[in-house]
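Trainee: Using only what follows, build the 3D model:
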Amino acid sequence: MTRSLMVPPADPASAAAHFRAKLAFHTDVSDVAADLTAGGDPGFVLVDSRSTAAWDQGHIPGAVHLPTALIPEQAAALLDPAVPVITYCWGPGCDGATRAALALAERGYRVKEMLGGFEYWVREGFAYETWEGDGRRAADPLTAPLTTADCGC
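Mentor: Reported below is the predicted structural model:
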């Protein structure tokens, strides 16, 4: 037996339930970018859970700055409990967005985490803001298609 199949795949119904549940907790930068640029209300608020220094270094346009440590005292003033929240932090090597999502969920917010965080937002070529002004880098060919905005997945 191969290493990949030492534990056999789940039956299709269990796999479907698992992947459906996984998507209830996560979204990705491409989907968030598409929703934010489509015009109108995206149906969620995007929360940057990083420090002020990190926010100033670069953040997603339209995001609300709410560092994780300040969620207990500031969430109610900044967020409507009826509107879903999507959290992000630096990137896949950081649990900041997960901690922020947990803190918000414990306070009654419906919340998802944006996989890839600010790192993949920038790597996929989406616009960002800094304390110095707007920025945008070319898409990294290892993270996003170079010829279209839609990767097809």
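Trainee: rest of the way, CA atoms for contacts and neighbours
Mentor: Fine.
Trainee: what about Glu119, helix or strand, and which?
Mentor: Using DSSP states H and E, Glu119 maps to helix 117-123.
Trainee: go on, Glu73?
Mentor: Applying DSSP H and E, one finds Glu73 within helix 71-78.
Trainee: residues of that helix that come out buried?
Mentor: Within helix 71-78, the residues scored as buried using 16 or more other C-alpha atoms under 10 Å are 71, 75.
Trainee: To compare against the first, here's the next sequence to fold:
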Amino acid sequence: MPENSTSFVMTNLQGNLKKILGDLYGLRTWVEYGFRQCKQELGWTDYRLTNFQHIERWWEIIFCVYTMISLNSPAFLTLNQSLQIETEVTGTSCANCVDFSHHQQWNHDSGWKNTLNNLRLIVQPLLLFWLIYPWLDIFPNSHLLLGFNHLICAMNQFKPFFASG
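Mentor: Predicted coordinates:
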């Protein structure tokens, strides 16, 4: 822009707006910085989002993942374990439960990245099944289908914590 140019901002806010607009516009820098940091943490730095709908969809995904991770954090899992103890006392314990933490890539450390990695491991069999499913029309394999069915049934036993009311 030329040195003596002016830019205008249109708003529906009332009153003396110089400070308010300056502060609000200054927040933009921090929002962009936070957005960049989130993308970097998730390994998405190569993706550029400029369309509002795409940015909005991206934040929906982020908040869904954040909710899934939060509900599987130690604080919520402690609540879930106390509920499981109550059900075991009443005699409705699970006889065929699978301990997912025996997976060789399971991360036993605490932190959101570790929880996200563990949730990815739980979802992985279903995703892999749907990736290979079209090939089963070309190369039918009933044993593979049966194996996937058994694996997905076992994975469906995962009991995440969901708050009830």
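Trainee: TM-score, when you put one on top of the other?
Mentor: In this superposition the chains share a TM-score of 0.31, using TM-score structural alignment, normalised by the length of the first structure; 81 aligned residues with a C-alpha RMSD of 5.1 Å.
Trainee: just to revisit the earlier point, quick one: contacts of the helix holding Glu73 of the first structure?
Mentor: Identification of contacts with helix 71-78 of the first structure by C-alpha atoms under 8 Å, 6 or more residues apart in numbering yields 64, 66, 100, 103-104.
Trainee: PyMOL command for the buried members of those residues?
Mentor: The following PyMOL line selects those of these that are buried, judged by 16+ other C-alpha under 10 Å:
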select buried, resi 64+66+100+103+104
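Trainee: can you give me the helices for the first structure?
Mentor: 12-25, 29-37, 52-57, 71-78, 96-105, 117-123 (DSSP state H).
Trainee: Select, out of the ones you listed, the one closest to Thr130 of the first structure.
Mentor: When the helices of the first structure are compared by C-alpha to C-alpha, helix 52-57 sits nearest Thr130 of the first structure, at 5.2 Å.
Trainee: list the buried ones in the top helix by length along the second structure?
Mentor: Longest helix in the second structure, counting residues (DSSP H): helix 18-41. Within helix 18-41 of the second structure, the residues that qualify as buried are Lys39, counting by 16+ other C-alpha under 10 Å.
Trainee: Which elements pack onto it?
Mentor: The contact analysis (3 or more C-alpha pairs under 8 Å, 6 or more residues apart in numbering; DSSP states H and E) places helix 18-41 of the second structure against no helix or strand.
Trainee: Switch the helices of the first structure over to CSV; also include distance to Val111 of the first structure.
Mentor: Formatted as CSV, those follow (distance: least, C-alpha to C-alpha, whole Å):
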stretch, distance to Val111 of the first structure
helix 12-25, 7
helix 29-37, 13
helix 52-57, 20
helix 71-78, 13
helix 96-105, 6
helix 117-123, 15
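Trainee: Minimum distance to Val85 of the first structure: which of those helices has it?
Mentor: Closest to Val85 of the first structure of these, according to C-alpha to C-alpha: helix 96-105, at 8.2 Å.
Trainee: just checking, what packs against the closest one?
Mentor: Helices and strands touching helix 96-105 of the first structure, by 3+ C-alpha pairs under 8 Å, 6+ apart, are helix 71-78, strand 85-88, strand 111-115.
Trainee: 10 Å - rerun?
Mentor: Packed against helix 96-105 of the first structure by the contact rule (3 or more C-alpha pairs under 10 Å, 6 or more residues apart in numbering; DSSP states H and E) you find strand 45-48, helix 71-78, strand 85-88, strand 111-115.
Trainee: Out of these, flag the one nearest Ala16 of the first structure.
Mentor: strand 111-115 (19.0 Å).
Trainee: when you compare where the closest one runs with where helix 96-105 runs, what's the angle?
Mentor: Angle of strand 111-115 of the first structure versus helix 96-105, following axes from the mean of the first three to the mean of the last three C-alpha atoms, to 10 degrees, is 170 degrees.
Trainee: Next, the angle from strand 111-115 of the first structure to helix 29-37.
Mentor: 120 degrees.
Trainee: Any idea how many residues pack against Lys112 of the first structure?
Mentor: By other C-alpha atoms under 10 Å, 26 other residues sit near Lys112 of the first structure.
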